[in-house]
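Chemist: Here is my input, please return the structure:
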Amino acid sequence: MAMAALREASRRLASTRNPAVAIAVTTTRPLLLTHSRGITHKLFIGGLSQFATEDSLSEAFARYGQVLEATIVTDKMTSRSKGFGFVKFASEEEANKAREDMNGKVLNGRVIYVDIAKTKQDRAADGVPIARGPPKPIGDS
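Modeler: The predicted model follows:
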């Protein structure tokens, strides 16, 4: 569904007769394609201050390359930061440089920890047991 919306927006921009818009379409299309195909490189940022915002996180990492998205995970009930977030970069080199330079640095008065974000499959393979209910009784059947 997101791909269809992305294609439709791209078609609308490409169909305009304004050359300035056509130039903007050609310059932004690679960014849209990398973002829509999942060819982004995501970093996990831990140890964030409760005062950190997505804009400040984006600004802190922007000097290492093109930041596509910066998000801070919040609690659904209180809307307060959970103390970690993610930053998406356009290229692997930019993400690796940011990880090396920012890991252990101070941001908003807190030491942050930066690592490559794991996919859901990788997190499942970490060996965290899943509760399946009470154990079956031993002996009498």
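Chemist: can we go C-alpha only for contacts and neighbour counts from here?
Modeler: Noted.
Chemist: Run a quick neighbour tally on residue 96.
Modeler: By other Cα atoms under 10 Å, 19 other residues sit near residue 96.
Chemist: for the one 4 residues further on, same thing?
Modeler: Under the neighbour criterion other Cα under 10 Å, residue 100 is assigned a count of 11.
Chemist: For residue 99, which non-adjacent residue is spatially closest?
Modeler: The shortest distance from residue 99 to any non-neighbouring residue, by Cα to Cα, 6 or more residues apart in numbering, is to residue 114 (5.5 Å).
Chemist: For the protein, which segments count as helices?
Modeler: For the chain, applying DSSP state H gives helices covering 2-14, 19-37, 54-62, 92-102, 120-124.
Chemist: Can you lay out these as CSV showing distance to residue 70?
Modeler: Output for the helices of the chain, formatted as CSV (distance: least, Cα to Cα, whole Å):
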stretch, distance to residue 70
helix 2-14, 19
helix 19-37, 13
helix 54-62, 5
helix 92-102, 13
helix 120-124, 19
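Chemist: quick one more, to check against the first:
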Amino acid sequence: MNIFVARLNYETQESDLRSLFESYGEVKSVKIIIDKFTGTSKGFGFVEMMDDQDGQNAINALNNTQLDGRTIVVKVAEPRESRQSSYSPRNNNRY
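Modeler: Presented below is the predicted three-dimensional model:
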């Protein structure tokens, strides 16, 4: 199960999230999203758990709880929708 975690403290580390979620089951991966220009956390991330029931138990227990001084939001991650590009190449044919 892929879990979305939002409203993270910008100082929260992936190891902090892993430790928090491991008390509910086996964690496959943890990823805090980093701004590519500043190199700092964007305040949200994803935790992937091996077992869906463990993931649901973690969501139920951790949503709207405190982590590093912030009330976090924890919910099932929605799949990324295929993004349509607004880029439209010009037709370079000349008549």
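Chemist: Could you get me the TM-score between them?
Modeler: TM-score of the superposed chains, computed with TM-score structural alignment, normalised by the length of structure 2, equals 0.85; 88 aligned residues with a Cα RMSD of 1.8 Å.
Chemist: Map the residue nearest to residue 99 of structure 1 onto structure 2.
Modeler: Aligning on TM-score structural alignment places residue 114 of structure 1 opposite residue 74 in structure 2.
Chemist: I figured that match hits residue 2, correct?
Modeler: No: contact criterion Cα atoms under 8 Å: residue 74 of structure 2 and residue 2 do not qualify, at 10.7 Å.
Chemist: Compare the two (neighbour count), which wins?
Modeler: residue 74 (24 against 20).
Chemist: contacting residues around the more buried one?
Modeler: 3-6, 59, 62-64 (Cα atoms under 8 Å, 6 or more residues apart in numbering).
Chemist: Report the buried members of these.
Modeler: With burial judged by 16 or more other Cα atoms under 10 Å, the buried subset of the contacts of residue 74 of structure 2 is 3-6, 59, 62.
Chemist: any idea how far residue 30 of structure 2 lies from residue 55 of structure 2?
Modeler: Per Cα to Cα, to the nearest Å, residue 30 of structure 2 is found 13 Å from residue 55 of structure 2.
Chemist: Compare those two (neighbour count), which wins?
Modeler: Neighbours per residue, other Cα under 10 Å: of residue 30 of structure 2 and residue 55, the larger number sits with residue 55, 24 against 20.
Chemist: residue in structure 1 matching that one?
Modeler: In structure 1, the residue matched to residue 55 of structure 2 (TM-score structural alignment) is residue 95.
Chemist: Correct me if wrong: that match contacts residue 61.
Modeler: No: with contact defined as Cα under 8 Å, residue 95 of structure 1 does not reach residue 61; the gap is 9.2 Å.
Chemist: now the strands for structure 2?
Modeler: 2-6, 27-34, 41-49, 66-67, 70-71, 73-76 (DSSP state E).
Chemist: With distance to residue 85 of structure 2 added, can I get those strands in a markdown table?
Modeler: Shown next, in a markdown table, are the strands of structure 2 (distance: least, Cα to Cα, whole Å):
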| stretch | distance to residue 85 of structure 2 |
| --- | --- |
| strand 2-6 | 25 |
| strand 27-34 | 22 |
| strand 41-49 | 23 |
| strand 66-67 | 37 |
| strand 70-71 | 35 |
| strand 73-76 | 26 |
